[in-house]
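K.L.:
heads up, no residue letters with this:
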């Protein structure tokens, strides 16, 4: 990841990049930056966040508001039902289609989000992970282990993947364990292997990572979560839980959902649920930051207060 040498990174790129990619930890200001750029350039904002694809949790997933969506075209936000499984491969196919649509319309695609695997698949291609035999999947899914125990088991065989997954994300933890059990090879190694060609050549895009001061980010996370509470986050969580979705659905792992579920079941107070959700989100942001810094090779890392000027120079 490049840092500090902004001009060198810009002059090496074409005057009109094929796309702009904006990544960073949660609450780092990515969405506001992307919207401002799309408004200024006549661009299309394209979601690259695995929670914001779902329609059920607009508030808790920090999706753009209807007013923000009216200011510039937004794509791949809230288009998936919470009962569905939505993989990196699904997102990549959707992104391919939306990129082509934006290009036909003469709009600059501005992809923004905090899901590093989406950006890696977009610019490096999908890794050639083999199909998992049904008996292996059944064996792993039948393990009588809670989420922390699954995370510890994965950490023993694939520490790199374990480091970037939430300890509460049982679905992805089991997926990583399935890959190891079936192939004897960590998921992280499969993801490094060459696979399908990328949808977007990295050199054709401006690639920016928002490197936010940790103390400032912690404060922003708390401030934003309290704002979410005022906007109806608890009521949104209650409505989702009322759907009775299977416990392994991705959306039920969204920041705040496990704690709100415990509160609504009478296990913890609302204040404890809010504080627990904020703490979990801070831990997740730290893992995001670490993953991005190690995985986004060739990206420019800048603090948020320098990002707009960088994009103005890079895009023209």
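P.N.:
Arrived safely, thanks for sending. What you see is a predicted model, and the numbers here were worked out from it, not measured in a lab.

K.L.:
Going by C-alpha atoms from here, please, whenever you check contacts or count neighbours.
P.N.:
OK.

K.L.:
mind checking the end-to-end distance for stretch 19-33?
P.N.:
Using C-alpha to C-alpha, to the nearest Å, one end of stretch 19-33 lies 14 Å from the other.

K.L.:
what does it contact?
P.N.:
Identification of contacts with stretch 19-33 by C-alpha atoms under 8 Å, 6 or more residues apart in numbering yields 34, 64, 108-116, 119, 204-212, 217, 220-221, 224, 281, 285-286, 288-289, 292, 304, 307-308.

K.L.:
Likewise for stretch 308-316?
P.N.:
Stretch 308-316 has contacts (C-alpha under 8 Å, 6+ apart) with 6, 10, 11, 13, 15, 16, 17, 33, 37, 206.

K.L.:
From those, keep the buried residues only.
P.N.:
6, 10, 17, 33, 37, 206 (16 or more other C-alpha atoms under 10 Å).

K.L.:
try it against this one:
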């Protein structure tokens, strides 16, 4: 266990618990245990679970789990709609205030690190999305690949290109879009962020905990079993229903979610079933790698090995000190 800095309350600010981790690390199961022991209410921090009609591939908790531990900020947006990190911050703070007003503690659980960062640091006032520019970028990616988009970004915003992996299409698209729309780089906008001001003005003290296996091979095995399990539960049929709607496409954030993109391409006849399974597992591993990379740079993070039988009791003891 990497204990980080001691857990301590900020002056007169109520606590909020944040449980981060890569996909398939077991965050939901642990969150349910926390809710059953402490007066906590869960807020999902997941950019895919926000969407309705997308249950299996997003790993959304089942009805029995939600009955024991209700989740806020899941299942409220149509897949054709867009959602942003800034909107998440607004929504999460509203939910956190409601939970605190009820005499309980917010428990934020998920793997969308950009949302956690937006909550903690605030966001620069980025330009609004431009659908025409986004479609042009997507067309380039379809014709030449995302590596070509990454190379284009590297020419105009080398700082962002160095931070963003060529296999991260959503962030690549947004970074290049910002430059094409505004003439300024995402890096320049980020430099103008008042991070400490955002942290100081946050009405909660955030306590960050991470759950991940120490052995990457264990995580890879869990990811493969999880993806195959989703297929057995009916993931292809779920995506077929989305495909049949006629108003969705692979340029939308909802359909770029890991697993959905690969199954969509299988339904469209672009991938065989076996290739879809292989690419779905690889894409999920790449997502987990990016999530772990984000966590390595996180301040004040208490990290726990998800495979250690002592982890649950150690984490619950730490939370006990916060919840008093």
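P.N.:
Here it is on my side, so go on. Remember, predicted model here, so these are calculated numbers, not experimental data.

K.L.:
coming back round to it: among the contacts of stretch 308-316 of structure 1, which are in helices?
P.N.:
Under the assignment DSSP state H, those contribute 6, 10, 11, 33, 37 to helices.

K.L.:
Map the fourth one onto structure 2.
P.N.:
Under the alignment defined by TM-score structural alignment, residue 33 of structure 1 is paired with residue 30 of structure 2.

K.L.:
how near is its match to residue 153 of structure 2?
P.N.:
Distance, residue 30 of structure 2 to residue 153 of structure 2, by C-alpha to C-alpha: 39 Å.

K.L.:
again, but for residue 239 of structure 2
P.N.:
With distances taken as C-alpha to C-alpha, residue 239 of structure 2 is found 31 Å from residue 153 of structure 2.

K.L.:
Leaving out sequence neighbours, find the closest residue to the counterpart of residue 113 of structure 1 in structure 2.
P.N.:
Aligned against structure 2 by TM-score structural alignment, residue 113 of structure 1 finds its counterpart in residue 110. Distances taken as C-alpha to C-alpha, 6 or more residues apart in numbering put residue 45 closest to residue 110 of structure 2, at 4.4 Å, once the chain neighbours are dropped.

K.L.:
quick one, what contacts residue 98 of structure 1?
P.N.:
Shown in contact with residue 98 of structure 1 (C-alpha under 8 Å, 6+ apart): 46, 75.

K.L.:
same thing with the one 10 residues further on?
P.N.:
Residue 108 of structure 1 makes contact with 18, 19, 20, 38, 41, 42, 43, 44, 102, according to C-alpha under 8 Å, 6+ apart.

K.L.:
Which position in structure 2 pairs with the second one?
P.N.:
Using TM-score structural alignment, the equivalent of residue 19 of structure 1 in structure 2 is residue 16.

K.L.:
ok, which stretches of the stretch 1-150 of structure 1 are strands?
P.N.:
According to DSSP state E, counting those that start in this stretch, the stretch 1-150 of structure 1 carries its strands in the segments 2-3, 19-23, 44-47, 74-75, 109-113.

K.L.:
JSON lines please, covering the ones you listed and showing distance to residue 232 of structure 1.
P.N.:
Listed next are these as JSON lines, based on distance: least, C-alpha to C-alpha, whole Å:
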{"stretch": "strand 2-3", "distance to residue 232 of structure 1": "39"}
{"stretch": "strand 19-23", "distance to residue 232 of structure 1": "27"}
{"stretch": "strand 44-47", "distance to residue 232 of structure 1": "22"}
{"stretch": "strand 74-75", "distance to residue 232 of structure 1": "23"}
{"stretch": "strand 109-113", "distance to residue 232 of structure 1": "23"}
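
K.L.:
Turn these into CSV, columns for mean neighbour count and distance to residue 124 of structure 1.
P.N.:
Output for the strands of the stretch 1-150 of structure 1, formatted as CSV (neighbours: other C-alpha atoms under 10 Å; distance: least, C-alpha to C-alpha, whole Å):
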stretch, mean neighbour count, distance to residue 124 of structure 1
strand 2-3, 16, 18
strand 19-23, 25, 14
strand 44-47, 26, 18
strand 74-75, 20, 22
strand 109-113, 26, 15
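
K.L.:
Which of those sits closest to residue 246 of structure 1?
P.N.:
Of all these, the one in closest proximity to residue 246 of structure 1, counting by C-alpha to C-alpha, is strand 44-47 (25.2 Å).

K.L.:
Superpose on structure 2 and give me the mean offset of the closest one.
P.N.:
Averaged over the aligned pairs, strand 44-47 of structure 1 sits 0.7 Å from structure 2 after superposition, using mean C-alpha distance after the TM-score superposition for structure 1.
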